[in-house]
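**Q** just coords:
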């Protein structure tokens, strides 16, 4: 490691619903798919289709066999959702699944962006010669890379880590430790910023990071104690993290 002192040297940010509003992009994407389905003569079945796709995606966001890429897998999820709710010939369902997937993906990626204020915060933090910035995100590799490319955020970080590519996803300690290694900063000199108690806060503290900042706009109740003595902080918006980070320097 580059330094052995105890000063703060690294900040690791989560991506989804921390730096970018993934939930908001999802809502907008579903609204567009709803309009698309109305245009195809589906009305009473729309809620069932959308609910079925959401449930299937949450349960298995990628092909458990590893045989299908994320695009083909998610198009198949749309097909399964349609076939469950709509009585139409196979060929029509196949075509409709294709257009649903393409519309959902297009709108979703189009609305994944770093807000100007978030960009400015990252520029200021990275401009501090005492800090190195990392990005650590869970999820299927190609899906997360598509998001990273859509919001053009790589340039703000010294290390961009997709946990699936590391071979360990948050909250496994290896995910945070490998990101720290790529930053060349000791875990005890690193803070994690994210919106998930389990993946970003509890997991990082259990892995030995110095501290964690929980982006918690809904004032949720913390999860199980990490068993460590490291402190953590709760904020309502990621922009509030900058002041806390500067206090730790």
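**A** All right, it came through fine. Just so you know, these numbers come straight off a predicted model, no measurement behind them. Numbering: from 1, shown residues only.
**Q** Only C-alpha atoms from now on, for both contacts and neighbour counts.
**A** Noted.
**Q** does residue 191 belong to a helix or a strand, and which?
**A** Applying DSSP states H and E as the criterion places residue 191 in strand 190-194.
**Q** and the next element down the chain from that strand?
**A** Next in sequence after strand 190-194, counting helices and strands by DSSP H and E, comes helix 203-206.
**Q** Check which element follows that following helix along the chain.
**A** Taking DSSP H and E, what comes next after helix 203-206 is strand 211-215.
**Q** quick one, that next one and strand 190-194 angle?
**A** 10 degrees (axes from the mean of the first three to the mean of the last three C-alpha atoms, to 10 degrees).
**Q** hmm, back to that, helices or strands next to the strand holding residue 191 in the packing?
**A** strand 10-13, strand 211-215 (3 or more C-alpha pairs under 8 Å, 6 or more residues apart in numbering; DSSP states H and E).
**Q** And the helix or strand just after the shortest one, what's buried?
**A** Past strand 10-13, further along toward the C-terminus, the next helix or strand under DSSP H and E is helix 22-39. Of the residues in helix 22-39, those scored as buried under the neighbour-count criterion (16 or more other C-alpha atoms under 10 Å) are 22, 25, 26, 28, 29, 30, 32, 33, 34, 36, 37.
**Q** dump the residue contacts of the fourth one.
**A** Under the criterion of C-alpha atoms under 8 Å, 6 or more residues apart in numbering, the neighbours of residue 28 are 107, 108.
**Q** So residue 93, which state does it fall into?
**A** helix (DSSP: H, G, I helix; E, B strand; the rest coil).
**Q** one more structure, for comparison:
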């Protein structure tokens, strides 16, 4: 089957804007979504990034009303989300440059290098782990806030669990009954404390802002605290009441903020 373009009915030039705001916050004014960053259409990043901005800012604003240090919590929004937006901007710019730039190098990549590399594509697509990781990166499931002041490592550290700042992955878990999906259990708004099977109970289990889940199929004495946006905020390999209470106070989820000396 062959096709031939007889005539061009309509065409237009669409200006492409890629931009990142210098600041995401000034005082009580916050920027989110397209007001904070503009990406090229490559890989379709804008909507997901805007939603993540809103969720991150929403939990920070809510927690700042009762936090020990509201300024740290509010300032974390810019530190976390602007860094993520900057990395995303580099990705989309590079992808669009390779796809559509008329420069000599990208044109050569499309005309010469891509056809030569085409036979390797089926082999790469057959690598399930590689494909899965690429999907996670493109869909922004690999966004992390490891360098945020809200990401705290307890004492002793919990090895083998997601790092503070990482998004908590889904898994099949048991809380005393049939296996369930972890993300389904985290659907309730607020902070979630995930206790390993033999972990000591947290200092305050009557906190309405915190849901405690004991994972009976996870041996150990550790604890993972999950932020309202699904990212790990705190972890410890054994009981660390002071560390946990301090982190809960930091994000405004403690029953009562600690009294300043």
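**A** Cool, the structure landed. Small disclaimer: the values here were computed from a predicted structure and weren't measured.
**Q** Superposed, what's their TM-score?
**A** Aligned and superposed, the two chains score 0.28 in TM-score terms (TM-score structural alignment, normalised by the length of the first structure); 120 aligned residues with a C-alpha RMSD of 6.0 Å.
**Q** for the helices and strands packed on strand 190-194 of the first structure, which one sits closest to residue 125 of the first structure?
**A** strand 10-13 (8.9 Å; C-alpha to C-alpha).
**Q** for that closest one, packing partners?
**A** By 3+ C-alpha pairs under 8 Å, 6+ apart, strand 10-13 of the first structure packs against strand 132-137, helix 173-183, strand 190-194.
**Q** out of those, which comes closest to residue 233 of the first structure?
**A** Closest among these, once you apply C-alpha to C-alpha, is strand 190-194, at 9.5 Å.
**Q** Check which helix or strand residue 49 of the second structure maps to.
**A** Applying DSSP H and E, one finds residue 49 of the second structure within helix 46-64.
**Q** quick one: buried residues of that helix?
**A** Buried, per 16+ other C-alpha under 10 Å, within helix 46-64 of the second structure: 46, 49-50, 52-54, 56-64.
**Q** ok, back up a step: ok, which of the helices and strands packed on strand 190-194 of the first structure comes nearest residue 133 of the first structure?
**A** strand 10-13 (5.0 Å).
**Q** can you put the buried residues of helix 22-39 of the first structure in CSV and add distance to residue 135 of the first structure?
**A** Listed next are these as CSV, based on distance: C-alpha to C-alpha, whole Å:
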residue, distance to residue 135 of the first structure
22, 16
25, 20
26, 21
28, 25
29, 25
30, 27
32, 30
33, 31
34, 33
36, 35
37, 36
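**Q** Show the secondary-structure elements that the helix holding residue 49 of the second structure is packed against.
**A** Partner elements for helix 46-64 of the second structure (3+ C-alpha pairs under 8 Å, 6+ apart): helix 70-100.
**Q** Please name every helix or strand in contact with the helix or strand following the helix it packs on.
**A** Following helix 70-100 of the second structure in sequence order, the next helix or strand is helix 104-108 (DSSP H and E). The helices and strands touching helix 104-108 of the second structure, judged by 3+ C-alpha pairs under 8 Å, 6+ apart, are helix 70-100.
**Q** just checking, what packs against the helix it packs on?
**A** strand 19-20, helix 46-64, helix 104-108, helix 241-250.
**Q** 7 Å instead, please
**A** Packed against helix 70-100 of the second structure by the contact rule (3 or more C-alpha pairs under 7 Å, 6 or more residues apart in numbering; DSSP states H and E) you find helix 46-64.
**Q** now the helix it packs on against helix 70-100, angle please.
**A** Angle of helix 46-64 of the second structure versus helix 70-100, following the same axes, to 10 degrees, is 180 degrees.
**Q** From residue 129 of the second structure, how far off is residue 104 of the second structure?
**A** 34 Å (C-alpha to C-alpha, to the nearest Å).
**Q** more crowded one of the two?
**A** More neighbours surround residue 129 than the other of residue 104 of the second structure and residue 129, with 11 against 8 (other C-alpha atoms under 10 Å).
**Q** host element of that one?
**A** Judged by DSSP H and E, residue 129 of the second structure forms part of helix 128-138.
**Q** how about that helix: buried residues?
**A** So helix 128-138 of the second structure, judged by 16+ other C-alpha under 10 Å, has buried residues residue 138.
**Q** Is residue 192 of the second structure in a helix, a strand, or coil?
**A** Assignment for residue 192 of the second structure (three-state DSSP): strand.
**Q** Neighbours of residue 117 of the second structure, how many?
**A** 10.
**Q** How much space separates it from residue 123 of the second structure?
**A** 11 Å.
**Q** Please apply the same query to residue 224 of the second structure.
**A** Where residue 123 of the second structure is concerned, residue 224 of the second structure sits at a distance of 38 Å (C-alpha to C-alpha).
**Q** One more: residue 93 of the second structure?
**A** 27 Å.
**Q** Mind checking which of these two has more residues around it?
**A** Using other C-alpha under 10 Å as the criterion, residue 93 of the second structure and residue 123 rank with residue 93 on top: 16 against 9.
**Q** looking at this, residue 108 of the first structure is in a helix?
**A** Yes. Counting by three-state DSSP, residue 108 of the first structure is located in a helix.
**Q** Wait, it touches residue 26, no?
**A** Yes. The pair residue 108 of the first structure / residue 26 is scored as a contact, 5.8 Å apart, by C-alpha atoms under 7 Å.
**Q** between the two, what contacts are shared?
**A** Residues touching both residue 108 of the first structure and residue 26 (C-alpha atoms under 7 Å, 6 or more residues apart in numbering): none.
**Q** From residue 47 of the second structure, how far off is residue 95 of the second structure?
**A** 17 Å.
**Q** Give the buried residues for whichever helix or strand residue 103 of the first structure is part of.
**A** Under the criterion of DSSP H and E, residue 103 of the first structure resides in helix 90-110. For helix 90-110 of the first structure, the neighbour count (16+ other C-alpha under 10 Å) marks 93-94, 96-105, 107-109 as buried.
**Q** which among those residues gets closest to residue 47 of the first structure?
**A** Looking across the buried residues of helix 90-110 of the first structure and measuring by C-alpha to C-alpha, the closest to residue 47 of the first structure is residue 100, at 13.8 Å.
**Q** can you pull the contacts of the residue nearest to the closest one when sequence neighbours are not counted?
**A** Of all residues not flanking residue 100 of the first structure in the chain, residue 33 sits nearest, at 6.0 Å (C-alpha to C-alpha, 6 or more residues apart in numbering). Going by C-alpha under 7 Å, 6+ apart, residue 33 of the first structure touches 100, 103, 104.
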